[in-house]
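**Q** A structural model of the following input is requested.
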Amino acid sequence: MSQQRPQALLALADGTLFYGSSIGAAGHTVGEVVFNTALTGYQEILTDPSYCRQIVTLTYPHIGNVGVNKEDCESNGVFAAGLIIRDLPLRASNFRQEETLDAYLVRNNTVAIADIDTRKLTRILREKGAQSGCIMAGEIDPVKAVELARGFGSMSGLDLAKVVSCKQPYAWTTREWQLGMGYATQTHSKFHVVAYDFGVKYNILRMLAERGCKLTVVPAQTPAEDVFKLNPDGVFLSNGPGDPEPCDYAISAIKALLDRKLPVFGICLGHQLLALAAGGKTSKMKFGHHGANHPVQDLDDRRVLITSQNHGFQADETSLPANVRVTHRSLFDGTVQGIALTDRPAFSFQGHPEASPGPHDVAYLFDRFIAAMAKNKQ
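**A** The predicted structure is shown next:
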C-alpha cells in the first residue's frame, strides 16, 4: 500500500509489538486477538456478533478488494472490536460495491491496522494461543498499548450474549438473496419458530424463512414460559459471542424447552448451550476455529463436509451424558462439532451451516429441523 496513512500499532499481552498503518478510526481498541483463515467475506465477519470483544486477524493477504455493500451485513453494525490485515488494495472493484472498506471502518468507528506481518502474528497465536491485544491508531504509545492489552483479561467467564442480543422481540420475514432480485420477502409459512437471539446472524434467519418458517426473534434472556405462550412449532438457539457457562438464564430456559419435547436446533453458542442444558460441560480452546474451510465428518453417513467455523469454546465430549450422542467431528483436531439427544427432538452444530462466508455443505441441518417440526406436529 503506497498511500500515506496514519501510523498504527498492535500490542499483544506477551509484549510483542507490530507497527503498521491505520485503515480505520483513530484511537484505540482492546480485545482477544484471533485469526480467521477465510479468503472472502470480510464484511460478514466484521458484522458477525460472535466477534464481540475480539480483534480479528484475516490471514488472506489482500482484504478489501470488493469493497462493502448494504446487502452483505450479518447484523445491524460492526461487532468486531478491531481488524488486522496485511494489505488494503488502493482500489476496490465490484458491481455491488457501495463503499470502500476503509471508509466503512471509519464510519463505523472501528479501529484497524494494515501493513503488518500477519503470518508472523498468526504463528504466535497458533503456538501460544489466542491472547488479548490492543490496536492504537494515530497517536501511539507502545508501553500504554501493552498495558491496555494485559488489562483486557480473558473471554472466559464473559457473558456477552445478553450484550449483543436484541432488546425486544421482532418478526423476521426476509428470505435468501438471489442474483438480480436481492432479498425476497416471505409470503407464507408452514411452521412458527421462536429464535433465541444470542447474537444471531441474518443469514441464519434468512435460511429458516426460505424454508417456510414464520420467525419470532426473542431476546437472549427470554424465559421459557414466554416462549410457550407463543405456541411455537420449534425453537432455534443462535450463535453468539463469549463464554456459554455464565448464561444461566439460557441454560435454564433450554432445559424447560427440552422437558416439553419441542424440536430444538442450535448453532455455535446455541450448540454449546444445548450441551450444557443436557448436562455436559464446555471448555475454552487454545485458539479456536475461525475460517471457512474446516473439514468436519458427519458420523452418521461418514460424509466429509467443508464448513464455516467461528468459536473459541467447545463442548467437552467426556462430560456428555448417555442420552447425548456426537453426530459430527472436526477432522482438524477431533473436537465435537455436532450433538443430538437420543430422547428428545433436539440437535445442534458447532459450525455455521448458513456460512456467510463459506460453503453450504451443512445446510441440510436446516432441513432436518424442518422435518423434526413436521414429525412433531403429526
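
**Q** use CA for all of it now, contacts and neighbours both
**A** OK.

**Q** hey, where'd the strands end up in the stretch 151-300 of the chain?
**A** Using DSSP state E, counting those that start in this stretch, the strands of the stretch 151-300 of the chain run over 170-172, 174-178, 182-185, 191-197, 213-219, 234-237, 264-267, 281-298.

**Q** deepest of the ones you listed, which one?
**A** Stretch with highest mean neighbour count among the strands of the stretch 151-300 of the chain: strand 264-267 (a mean of 27; mean count of other C-alpha atoms under 10 Å).

**Q** from Asn323, how far off is Ile280?
**A** No, residue 280 isn't Ile; it's Gly. 11 Å (C-alpha to C-alpha, to the nearest Å).

**Q** now the other sequence, so there's something to compare against:
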Amino acid sequence: MKRQLILEDGTVLVGKGFGSMEETIGEVVFNTGMTGYQEVLSDPSYCGQIVTLTYPLIGNYGINRDDFESISPAIQGFIVKEAAAAPSNWRSKETLDELLKSRKIPGLEGIDTRKLTRIIRQYGALKGAICGMDVNVQAMIERLKNEPLPTDQVERVSTNTAYPSPGRGYRVVLVDFGMKHGILRELNMRNCDVVVVPYNTTAEEILRLNPDGIMLSNGPGDPKSVPVAINMIQGVLGKAPLFGICLGHQLFALACGANTRKMKFGHRGSNHPVKSLETGVVDITSQNHGYTVEMESIENTRLQVTHIALNDGTVEGLKHIDYPAFTVQYHPEASPGPEDSNHLFDDFMKLIETYKKEGEDVCQNV
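**A** Got it, this is the predicted structure:
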C-alpha cells in the first residue's frame, strides 16, 4: 500500500507502508547505525520521534526476544530504504513488519533515505507525518507548522511505580527518565541492589532508600521539560555518588547552573568518537540525543568538562569539582554499539567504594 511522508518544509516522499497503517506525527530524525535496529526501535529515548535509518537494508536478521531495550517501544514511526521480508538468523522469532504491526508502529519503506537524511542535515530535525495517499498535503503541512509536538515524553516512558532489581552489592537508586534495559543489566552484572524509581521521585524519597549511589538514566525530549528532576538532583547532590547518562547528563548540568540547547540534527548512531580530556583516550561510542550542554555555560559553575565529541567539539562528559558526581552524554551500556566505554560502570562502583571508605574513616576519627 502506498503511503507518504510529509515534512513541515513541504517535502513529500512516497513509499510503501509496512507495520501499522495508522497515521502518525513526530519529529523526523536519522540514525547512522548499520546494525541494532531492534535496540533503536525499543529505545525509550526515541519517544515521539519518527526514526530514519540510513543503512539501506533493515530487518535482515529479524527480531529476537533478547535485544529489546524496553518492554513497550515508544517510537512514533520507522523509515527504511528496504525492510527485509525474509530474515535469516538463528535467533529470529518474527519479522520487522510483524513486530511493528503488533506494537501499532507505522513504517515506511522504499523512499530515498539518504535524500531525507541530507534534508535533515541541511535544515535540522523537522516535524513530519506518515500518512495515507488520501491525506491533503497542504492541510497537513499547515498542521505540522502550527501544532507543537508534545513535551511529556519522559512522563510517558518512565515507570509509574518504584520496583527492585535485587542484588547483594551496593544499593543503587536508578531514576527512570526512559531507561534502557542495558543500564539495568550493567548494574545487575556488578551485583548491585537496584531500586528503579519514577522520574518525579523527590530527593527526600530517594535518600530515604539509603542509596550507596544514584544513577540518572537516559530519556527522551528536552531536559528543560523535566524541572522536577532538576530540583531532585539539587537535593541529592553531595549526599551520595551520582552517575548520569544522556538525558541524566543534561539534567545534571542544568541542576548545577549550566545551560542546554537543541542541536541542529543531534547525534544518533553507534560510531561517534569521544575523547577523554583526562587520559587522551578516544572511545567509539553509541549516541542518541538531540540536545547538548552549552560549553560556554559551564564557565561559572562548579563543573569540569571531562569528554568532548571529536566530530563537533560538543560536551560529552562532566564531573563536579566538589562532589562525587560525573556524567556522560553517550551510552556506555551501548546496545547497539561498541562497548569501549563500559568501564564507566566500574568507575562508578569505585567512586561508591571510595565515598563509603571516606565516610567510615571520618566516623572512626570522631
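
**Q** can you pull the TM-score for these?
**A** Aligned and superposed, the two chains score 0.95 in TM-score terms (TM-score structural alignment, normalised by the length of the second structure); 356 aligned residues with a C-alpha RMSD of 1.3 Å.

**Q** just send the strands of the stretch 151-300 of the first structure back as CSV, with distance to Phe228 of the first structure too.
**A** Output for the strands of the stretch 151-300 of the first structure, formatted as CSV (distance: least, C-alpha to C-alpha, whole Å):
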stretch, distance to Phe228 of the first structure
strand 170-172, 16
strand 174-178, 24
strand 182-185, 26
strand 191-197, 10
strand 213-219, 12
strand 234-237, 10
strand 264-267, 13
strand 281-298, 27
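
**Q** tell me which residue lies nearest the centroid of the first structure.
**A** Ser50 (3.7 Å; C-alpha atoms, centre = their mean).

**Q** tell me if that one really is in a helix.
**A** Yes: according to DSSP: H, G, I helix; E, B strand; the rest coil, Ser50 of the first structure belongs to a helix.

**Q** hang on, isn't it packed against Asp243?
**A** No: using C-alpha atoms under 8 Å, Ser50 of the first structure is not in contact with Asp243; the gap is 10.8 Å.

**Q** anything in contact with each of those two?
**A** The contact sets of Ser50 of the first structure and Asp243 do not overlap (C-alpha atoms under 8 Å, 6 or more residues apart in numbering).

**Q** where along the first structure do the helices fall?
**A** 42-46, 101-107, 118-128, 142-152, 161-164, 202-210, 224-229, 248-259, 269-277, 364-377 (DSSP state H).

**Q** so where is the first one in the second structure?
**A** Just to be clear, that refers to helix 42-46 of the first structure. Counting by TM-score structural alignment, helix 42-46 of the first structure pairs with residues 37-41 of the second structure.

**Q** run through who's touching the matching stretch.
**A** Outside stretch 37-41 of the second structure, the residues touching it (C-alpha under 8 Å, 6+ apart) are 46, 58-59, 63, 67-69, 73-75, 78, 335-336.

**Q** same question, stretch 50-62 of the first structure
**A** 30-39, 45, 79-89, 118-119, 122, 133, 160, 164, 199, 239-242, 310-311.

**Q** what does Ser21 of the first structure correspond to in the second structure?
**A** Checking TM-score structural alignment: Ser21 of the first structure goes with Lys16.

**Q** chain neighbours aside, what residue packs nearest to the aligned partner of Asn210 of the second structure in the first structure?
**A** Counting by TM-score structural alignment, Asn210 of the second structure corresponds to Asn231 in the first structure. Once flanking residues are discounted, Asn231 of the first structure sits nearest to His192: 7.9 Å by C-alpha to C-alpha, 6 or more residues apart in numbering.

**Q** what separation is there between His29 of the first structure and Lys120 of the first structure?
**A** I think there's a mix-up here, since residue 29 of the first structure is Thr and not His. The value you get for Thr29 of the first structure to Lys120 of the first structure, if C-alpha to C-alpha is used, is 21 Å.

**Q** meant to ask about Gly288 of the first structure
**A** 18 Å.

**Q** same thing with Cys73 of the first structure?
**A** 29 Å.

**Q** sounds good, over and out.
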